[in-house]
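Chemist: Below are the sequence and a predicted model; questions follow.
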Amino acid sequence: MNILLPDSDLRSSTRDRQRDELIAILESESGTPSRRRLLVPLAAAAAVVLVAALGLVLRDDKPRVEQVAPAVEPLSAAEKAHLGQRCLVRYNLATSTGHAVLDGFRFVNPPSDAYVRTWVVGYGAGLWVNCGFDQAGVMVSGTAAAPRLGLFNEVQAGGPGSGAYVKPVTRITVTPLGGEPVEAVLRNGFYYAPVRSVPVSKAPTDSTPRPYVVRGYDATGNLVYTSAKTEADRKADQVACRADPTGRTYALAGSERPLPAPKDCRPNLPWSWLPN
């Protein structure tokens, strides 16, 4: 549920009155005051009162303060060219026909433990690629996407806090293990969230939680995608297959099995963004 906040703060007397009215509604249903009842799903009218009074947004049935995507600033022409060339070399695209460096930016005042500080996006051989660099300038992450292949899911992670998404998605959060959701910057089909590094378990079991959980929302605030939450979820997604428009079939990296016929695989989702 996505409810817009008022343009200005409510007066203290109004806020207190609305809060008291909401609590009275909840207590009248049970006959006795109960703070726990504040956690139950609310009727639409009561939810509006709660949002207006406390300045919260309801999403995934969990009230929390609305987040704002992190601020970014463009790289200088020299930085963009230098880091972009390193990115293209990493993907063996530096000599490909039509290769180019298209985008480059850094987070403004990211958290001190952010895994990636700076990003560049390049193109070559029909492949759009991005590369992430840490504070020391070391390339530590990357994502690739191609219109001819599409995506497996509405959001497809390519590294800690980064990946690609399809056009119906307008908001993405990345939640590190043991942490809070981090808002991502969405730029031309790729997303970037300044998350901390979370190591992958060396001996995971099916119940082992994944280091990051990615969620995607559409323009109305509805949750349209959630990544694997456990190792068992990851395994189930890994053995799934997809088919592209040319009739080829694909599986996620690491899946070692014969691929079924295209008719037995779900079609890939179109990725038609072009970074600029």
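Modeler: It's in.
Chemist: From now on I want contacts and neighbour counts done on CA atoms only, so please keep to that.
Modeler: Fine.
Chemist: Distance of Y91 relative to A145?
Modeler: Distance of Y91 to A145, given as Cα to Cα, to the nearest Å: 12 Å.
Chemist: Same question for L22.
Modeler: Taking Cα to Cα, one finds L22 at 48 Å from A145.
Chemist: between those two, who's got more neighbours?
Modeler: Set side by side, L22 and A145 show more neighbours around A145, with 25 against 20, by other Cα atoms under 10 Å.
Chemist: so the more buried one makes contact with L127?
Modeler: Yes: between A145 and L127 a contact is recorded at 6.0 Å, counting by Cα atoms under 8 Å.
Chemist: let's bring in a second one:
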Amino acid sequence: MNILLPDGDLRPSTRDRQRDELISILESQSGTSSRRRLLVPLAAAAAIVLVAALGFALKDRNPRVEQVALAPAVEPLSAGEKVHLGQRCLVSYNLATSTGHAVLDGFRFVNPPSDAYVRTWVVGYGDGLWVNCGFNQAGVMVSGTAATPRLGLFNEVQAGGPGSGAYIKSVTRVTVTPLGSEPVEALLRNGFYYAPVRSAPAGKAETDGSPRPYVVRGYDATGNLVYTSPKTEADRKADRAACRSDPTGRTYALVGTELPLPAPKACRPNLPWTRLPN
């Protein structure tokens, strides 16, 4: 799922529209207003990164054993690179002046594949929201994921941009398989996963049987497969009708549908997510 983040400032009207859309997703149906509005660039990205469009976990009945390499090697960014790219990341999420904002992590893949979509990552924090931003070889911000303990995760693994997303504590291994390629082992780092995969956009003329551009799998410490993302467009549509309630039971979302929202007790609770300090 490709999440494009603009590499510059947005017009006020665009910011306001995107904030309103994000708030409509995040806020409780009780009508309580947010104390602070957050921006996730691109209207579609708001629903993707914070409430995710993956829905209920799909489990392979007979999953094949994936032949994958070790987790990719990374190296830390220099202090200057971390500050510079981290600031750009925070600005993109409108967190550069937020309460407690900080740049927490920054690294790049060592010798990634030549077609890797993202080479460098930074992670920032502000107002209870953890965000990461991925940069390609040219230094353009092309991907991102956001998560917050207040909402938790819809599933054991929650995809954001291509090859990145969040995972719950019991998941100890994640693989990402681009369409037409072999699975790629992801690096698990402080509640987010990162895999140096190639870009695999969805087809233009999709049908219910069309394969998804990426399939994400999560495993627990015993090697059991605990999560598989939708494999076809029909699976994705079915998942988008799923609902979840947040850990407090107050905030919930029915993703991708305009049907009346059910009571929180009728939805599966979100799974707890905590980003550990570096």
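Modeler: Right, received. Where do you want to start? It should be emphasised that the depicted structure is a prediction, and the values quoted were computed from it without experimental measurement.
Chemist: Would you pull the TM-score for this pair?
Modeler: TM-score for the superposed chains, counting by TM-score structural alignment, normalised by the length of structure 1: 0.76, backed by 217 aligned residues with a Cα RMSD of 1.4 Å.
Chemist: Now for the aligned partner of A79 of structure 2 in structure 1, how many residues are close by?
Modeler: Under the alignment by TM-score structural alignment, A79 of structure 2 pairs with A77 in structure 1. Residues lying near A77 of structure 1 (other Cα under 10 Å) number 9.
Chemist: What is the neighbour count of V103 of structure 2?
Modeler: V103 of structure 2 has 22 neighbours, counted by other Cα under 10 Å.
Chemist: right, and it touches G124 too?
Modeler: Yes: the criterion here is Cα under 8 Å, and V103 of structure 2 meets it with G124 at 4.3 Å.
Chemist: Check the contact lists of those two and give me the overlap.
Modeler: G86 (Cα atoms under 8 Å, 6 or more residues apart in numbering).
Chemist: show me what contacts the closest residue to P76 of structure 2 other than its chain neighbours?
Modeler: Spatial nearest neighbour of P76 of structure 2, chain neighbours left out: F107 (4.2 Å); criterion: Cα to Cα, 6 or more residues apart in numbering. Shown in contact with F107 of structure 2 (Cα under 8 Å, 6+ apart): V74, E75, P76, L77, T120, W121, V122.
Chemist: just P160 of structure 1 next, same as before
Modeler: Going by Cα under 8 Å, 6+ apart, the list of residues near P160 of structure 1 reads Y115, S141, V195, S197, Y212.
Chemist: Weed out the non-buried ones from those.
Modeler: Y115, S141, V195, S197, Y212 (16 or more other Cα atoms under 10 Å).
Chemist: What residue in structure 2 is paired with the second one?
Modeler: Alignment of S141 of structure 1 against structure 2 is given by TM-score structural alignment, with S143 as its counterpart.
Chemist: Work out for me the element its match sits within.
Modeler: strand 141-147 (DSSP states H and E).
Chemist: check the fit of that strand onto structure 1 and give the mean distance.
Modeler: If you overlay the two and look at strand 141-147 of structure 2, the average distance to its match in structure 1 is 0.3 Å (mean Cα distance after the TM-score superposition for structure 1).
Chemist: Quick one: list the elements packing against that strand.
Modeler: helix 43-50, strand 129-135, strand 164-167 (3 or more Cα pairs under 8 Å, 6 or more residues apart in numbering; DSSP states H and E).
Chemist: Could you tell me the angle between that strand and strand 129-135?
Modeler: Interaxial angle, strand 141-147 of structure 2 versus strand 129-135 (axes from the mean of the first three to the mean of the last three Cα atoms, to 10 degrees): 160 degrees.
Chemist: Next, the angle helix 43-50 makes with strand 141-147 of structure 2.
Modeler: Using the same axes, to 10 degrees, strand 141-147 of structure 2 lies at 50 degrees relative to helix 43-50.
Chemist: Quick one: distance of strand 141-147 of structure 2 to the chain centre.
Modeler: 7 Å (Cα atoms, centre = their mean, to the nearest Å).
Chemist: can you check stretch 102-113 of structure 2 too?
Modeler: 17 Å.
Chemist: Which positions in structure 1 sit opposite that stretch in the alignment?
Modeler: The aligned range for stretch 102-113 of structure 2 is 100-111, by TM-score structural alignment.
Chemist: Identify the nearest residue to the residue nearest the centre of structure 2 in space, disregarding sequence-adjacent positions?
Modeler: By Cα atoms, centre = their mean, structure 2 has its centre lying nearest to G160, at 2.3 Å. Leaving aside its sequence neighbours, G160 of structure 2 sits nearest to T145 (Cα to Cα, 6+ apart; 4.7 Å).
Chemist: so that neighbour makes contact with Y125?
Modeler: No: the criterion here is Cα under 8 Å, and T145 of structure 2 misses it with Y125 at 11.9 Å.
Chemist: okay, and the common contacts of those two?
Modeler: Contacts common to T145 of structure 2 and Y125, judged by Cα under 8 Å, 6+ apart, are V131.
Chemist: residues touching the corresponding residue of structure 2 for V169 of structure 1, list them.
Modeler: Residue correspondence to structure 2 (TM-score structural alignment): V169 of structure 1 is matched to V171. V171 of structure 2 is in contact with E156, V157, G218, Y219, D220, A221, V226, counting by Cα under 8 Å, 6+ apart.
Chemist: do A43 of structure 2 as well
Modeler: Counted by Cα under 8 Å, 6+ apart, A43 of structure 2 has contacts R17, Q18, E21, L22.
Chemist: just R171 of structure 1 next, same as before
Modeler: E183, A184, L186, G216, Y217, D218, A219.
Chemist: name the element it belongs to?
Modeler: Per DSSP H and E: strand 169-176 holds R171 of structure 1.
Chemist: Comparing that strand with structure 2, how large is the average distance?
Modeler: Superposing on structure 2 and averaging over aligned pairs (mean Cα distance after the TM-score superposition for structure 1), strand 169-176 of structure 1 comes out at 0.2 Å.
Chemist: where's that strand relative to the chain centroid, distance-wise?
Modeler: 3 Å.
Chemist: which position in structure 2 aligns with P199 of structure 1?
Modeler: Per TM-score structural alignment, P199 of structure 1 is aligned with P201.
Chemist: My read is that its match contacts P211, right?
Modeler: No: at 10.9 Å, P201 of structure 2 does not count as touching P211 under the criterion of Cα under 8 Å.
Chemist: Between those two, point out the one with more neighbours.
Modeler: More crowded of P201 of structure 2 and P211, by other Cα under 10 Å: P211, with 20 against 14.
Chemist: What does that one correspond to in structure 1?
Modeler: Per TM-score structural alignment, P211 of structure 2 is aligned with P209.
Chemist: Nearest residue to that match in space, please, no chain neighbours.
Modeler: T230 (4.2 Å).
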